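A.B. asks: Sequence first, then the predicted structure, then my questions.
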Amino acid sequence: MGEWPAQGVVDFHGRPLPERGEPAGYAAIIAAFDLIVPPPSRMAAISERHHPRSTEAWLMLTPRHRPEPALVSQLVFAFKYEGIDLQVLAALFRAAHPEAIEAIIRMTPTGAFARRIWFLYEWLTGIQLDIPDPGKVRMVPVLNPDQQYGLAEGDPSPRHKVLNNLPGTADFCPLVRKTEALAAFSQKALGVRAREAMGRVRPDLIARAAAFILLNDSKSSFAIEGERPSGQRAARWGQAISQAGVRALSVEEFDRLQRIVIGDARFVRLGLRDEGGFVGVHDRDTNMPIPDHISARHEDLESLIGGLIAYSDRATRGAMDPVVAAACLAFGFVYIHPYVDGNGRLHRWLIHHALATASYSPPGLVFPVSAAILRNIDQYRAVLESWSGPLLPFIEWRPTAAGNVEVLNDTASFYRYFDATEHAAFLYDCVEQTVDHDLPQEVRFLQAFDLFATGVQEVVDMPMAQAELLHKFLDQNRGRLSQRARTKEFAALNDTEVEQIEALYAGTFDQPAQ
């Protein structure tokens, strides 16, 4: 064991404090036990002042909050002010002797803290401690619902007298802090708003909007990966998106979806990886891997994907916030990166699956989150790197002869227990954009196009396909029919008809004719 952090620290593990202070809680435990884990996205410290300034990266508390330099005091502080950090606790429980944890629990065996730490130790390690029954005490939730998102309906653990509201299992359980921004998003009830808004739209319009949105989301998901699929391939993936939430998750289902995503599999290995994996480039001269992200070890894929599937089931049954659950599932999947190719599109498909399973999306519609992600691609990449970047220094690896990576240390917990707070906030923002912008915009377009097409028929009788082409030309030329269109495709229209159609376009699509 190392030493507890000193006072007057200005930097901890490369992260500057907003003012001089003494790292406390999980930060202190990481230092004292020399834990090899990425620092939590937000840590706590004791300021030297009585009016400290907190930031997104540091919770600064006053000197009266200072815990004693002892494990029990630092753990109580962490639980009270920082919530549950499974990443740090898993590493701590590997480093600490079981008798040390037993001694902490026996100090106050009926207390809420003792019972929570008892449950978490056995839950994370699978080791049963020699602790007597705490007797008749009130059940307490493992996660404080005011601090972190958990199940609204947890499972009682009679042995520990706690309510297990953790959204996942020990194999996979990312957690999300209940920030002010996320709490505000939750209160907006975006799913309810979307269903109510779509409920006021004619069913035929919804069906047409759904078809366009589905194809657009499919194309956007490919575009995020830098691909431009054929129309048939995009439509095939759109069909898979439309079925999200219909089939239960399983490895076989993921394999089926990967086959749809890849299409031509002659040069891609299908199924779960049987070697290492990374996201990045190769050195042109040496073929040496230059990773931006290193995937989970292939030896850990079975338990990680099994845990992810269990998380999906628990989150749905336990009434977890659907958008938060979707973020944990989707970003967890892409960090694990279980396939050689297709991971990004499957990761975004999981968002649709989680929202559909929870009946969050309007019936018959998907939220076009890939389109929103594509509009915010830089922020999306920053969110992805918010965990993969800090993780890289903690992964020991060596290059293989084939230009791949071989991971040398145990990294499974890095993918099981990451903090998905930033990811949930990003996804909520994308969902809000789809509710406030994408869905109503598509409905408005269809309503306007119907008026336009009807008006065109009053000017000149033409097939619907020609009316659609006419609209396309007008849209591309800011409401004016180009000279090329007037001399070729629509040469049959006279000047008066063209003027009437241009005025009709301006009126229905709210765009003044030029």
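C.D. replies: Received, thanks. Numbers count the residues shown, from 1 in each chain.
A.B. asks: contacts, neighbours, all on C-alpha from now
C.D. replies: Fine.
A.B. asks: Next, Asp410: secondary structure please.
C.D. replies: coil (DSSP: H, G, I helix; E, B strand; the rest coil).
A.B. asks: Is there a neighbour count for it? I'd like the number.
C.D. replies: As a burial measure, Asp410 scores 13 neighbours (other C-alpha atoms under 10 Å).
A.B. asks: Can you give me the distance of it to Arg202?
C.D. replies: Using C-alpha to C-alpha, to the nearest Å, one obtains 55 Å as the distance from Asp410 to Arg202.
A.B. asks: before we go on, here's another structure to hold up against the first:
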Amino acid sequence: MTIENGKQFSDAISFFQERRLPEKARPAGYAALIDAYNLAVPLPIKLTAIGTRHKVYKEDNWHIYTPRHMPEATLEGHLVFALKYEGLDLTVLKRLFEAVSPEVIENIVKAKPTSSYARRLWFLYEWLLNRELSLPDAKTGTYAEVVDTTQQWAISGVTSTRHRVRNNLPGTRNFCPFVFRTPIIEQYMKANLSERARQTVSKLSADILARTAAFLLLKDSKSSYAIEGESPPQNRIQRWSRAIGEAGRRPLDLDELLRLQRIVIGDSRFIKLGLRQEGGFVGEHEHGSRLPLPEHISARPEDLPELVQGMLDFDRRFSCELDAVLAAAMLAFGFVYIHPFEDGNGRLHRYLIHHTLAQRGFSPAGFVFPVSAAILERIDDYRTVLESYSKRLLPLIEWEPTEKMNVHVLNDTGDFYRYFDATPHVEFLYACVEKTIEIDLPQEASFLKRYDRFRARIEALIEMPASTIDLLFHFLKQNEGRLSKRAREKEFSALNARETEQIEKIYVEVFASLSE
């Protein structure tokens, strides 16, 4: 065990907090810093350690390096190791910078003024804490990128001449989530789903396209309410579908969010609209005592103005430089974790996905992917993705119940919502978008083409109003292409046996085959 300035860096261990290592190994990088400085932060999804074998491998949530990768057992050693191999975790870095004296970071920079790692740490210290160190501006050293783009996605950025670095952070001090490069995300990006959607749409007639778009839009609205366990009247569903259809047309600001919340809620007699003035949580209440049983605790009300402004700045200034699905996940899931409103957060969270995709031109013009429907079909995966952060966040939040059986957060939690890792959220959202493009869109268009053929053949057989043909179709669909005894005797008693047989044959011929 090594001691530096009273801080101890662990020797080889088998467990780190609640995580088991794949072998006995020494924590390195962020894990070592969190342990030595007792940092109260959500553990990074991936942690690193130094094993005993000359083999680099990944297992569970650990990345095991060889003894030759062992960093010097000092603050600087583990910080440089983290930047080199683990990318940026701004929450860990900020809490660490708050835990050490400014002189410690100043000495690192003074000792190696041309080191890109030292200058990146210098910049991050001043950026995160919003205060300058007692250091003169850098005079030498090649400009280095603050974010290593081989590890995490970033923007093109602007130069900081003081530190001789390029600030390519994908957000502001108030909101700056990160996404790590993974083979899954890289593969989705190479697939160019946006172009595939445009190719599919280009093959549709104007009539089929308009009807497909209208159906999928309504489907998304219904699904968004269903995810929340709600069954609102049809007029509310249609009102929300109209709002979704306009996603991306208006600039995003607080007034726009408030307008959308009002549309979502409808009856606001028992709900305070606007930014929360009290705490918030997702979960249940204990039976009997009604004490809160939170599964997720929202940001403190006093942090909401800065957090919301951070999201708005991200949308206006940074989103445009990132992949559209990447930006949509960062913004939308950041919003749902912050939970700025008393109610309506889930539906607005999914609206923000539509907003970003439409604003960036990822969706074909006038078309809305039914992302909420895809989420509803994968609701367990959706909850798992949400919990991928909430479960790591919850143990760090100190709270007490209020008289209204809400939660009152006692510690400073703002950074937990500013700098979360959105990697699993991007992977999940890409899977949902792929499904809407590869399955939902073609299937709905195909169905409408088939239905038109079905209707034309029925009209050629017998004169029948469109509404009656629609009813006939639904009876056939419900009974696997056969008219039930009830339908034969009641709604369609006017049909003779030969007509009924022909209608059933038409249905099978049109809908049973997968060929167009």
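C.D. replies: Structure received. Just so it is clear, the model here is predicted, and its values are computed rather than measured.
A.B. asks: care to give me the TM-score?
C.D. replies: These two chains, once laid on top of each other, score a TM-score of 0.96 by TM-score structural alignment, normalised by the length of the first structure; 510 aligned residues with a C-alpha RMSD of 1.5 Å.
A.B. asks: aligned partner of Arg106 of the first structure in the second structure?
C.D. replies: Following TM-score structural alignment, the counterpart assigned to Arg106 of the first structure within the second structure is Lys110.
A.B. asks: Just the element for that match, please.
C.D. replies: For Lys110 of the second structure, the host element (DSSP states H and E) is helix 102-111.
A.B. asks: after superposition, how close is that helix to the first structure?
C.D. replies: Once the two are superposed, helix 102-111 of the second structure sits an average of 1.5 Å from its aligned residues in the first structure (mean C-alpha distance after the TM-score superposition for the first structure).
A.B. asks: So which other helices or strands are in contact with that helix?
C.D. replies: Helices and strands in packing contact with helix 102-111 of the second structure are listed as helix 116-129; criterion 3 or more C-alpha pairs under 8 Å, 6 or more residues apart in numbering; DSSP states H and E.
A.B. asks: quick check, distance from the helix it packs on to the centre of its chain.
C.D. replies: When distances are taken as C-alpha atoms, centre = their mean, to the nearest Å, helix 116-129 of the second structure is centred 28 Å away from the chain's centroid.
A.B. asks: same question, stretch 282-297 of the second structure
C.D. replies: Counting by C-alpha atoms, centre = their mean, stretch 282-297 of the second structure is centred 25 Å from the centre of its parent chain.
A.B. asks: Could you tell me the end-to-end distance of that stretch?
C.D. replies: Per C-alpha to C-alpha, the first residue of stretch 282-297 of the second structure is 6 Å away from its last.
A.B. asks: Can you give me the stretch of the first structure that that stretch aligns onto?
C.D. replies: If you align by TM-score structural alignment, stretch 282-297 of the second structure falls on residues 279-294 of the first structure.
A.B. asks: Quick check: closest non-adjacent residue to Arg273 of the first structure.
C.D. replies: In space, Arg273 of the first structure comes closest to Tyr339 once its chain neighbours are excluded; the distance is 5.3 Å by C-alpha to C-alpha, 6 or more residues apart in numbering.
A.B. asks: Alignment lookup: the one you found to the second structure.
C.D. replies: Using TM-score structural alignment, Tyr339 of the first structure lines up with Phe341 in the second structure.
A.B. asks: swap in Lys219 of the first structure?
C.D. replies: The equivalent of Lys219 of the first structure in the second structure is Lys222 (alignment by TM-score structural alignment).
A.B. asks: what separates that match from Glu195 of the second structure, distance-wise?
C.D. replies: Between Lys222 of the second structure and Glu195 of the second structure the distance is 27 Å, computed by C-alpha to C-alpha.
A.B. asks: So between these two, which is more surrounded?
C.D. replies: When Lys222 of the second structure is set against Glu195 and neighbours are counted by other C-alpha under 10 Å, the residue ahead is Lys222, at 23 against 13.
A.B. asks: Helix, strand, or coil at that one?
C.D. replies: Remark: Lys222 of the second structure carries the secondary structure label helix [criterion: three-state DSSP].
A.B. asks: Equivalent analysis for Pro18 of the first structure, please.
C.D. replies: Per three-state DSSP, the local secondary structure of Pro18 of the first structure is strand.
A.B. asks: OK, contacts around it?
C.D. replies: The neighbours of Pro18 of the first structure, taking C-alpha atoms under 8 Å, 6 or more residues apart in numbering as the test, are Val10, Arg53, Ser54, Thr55, Trp58.
A.B. asks: List the contacts of the aligned residue in the second structure for the fourth one.
C.D. replies: When the two structures are superposed using TM-score structural alignment, Thr55 of the first structure falls opposite Glu59 in the second structure. By C-alpha under 8 Å, 6+ apart, Glu59 of the second structure lies in contact with Pro22.
A.B. asks: ok, Ser220 of the first structure touching Ile377?
C.D. replies: No - contact between Ser220 of the first structure and Ile377 fails when scored by C-alpha atoms under 8 Å: they sit 10.8 Å apart.
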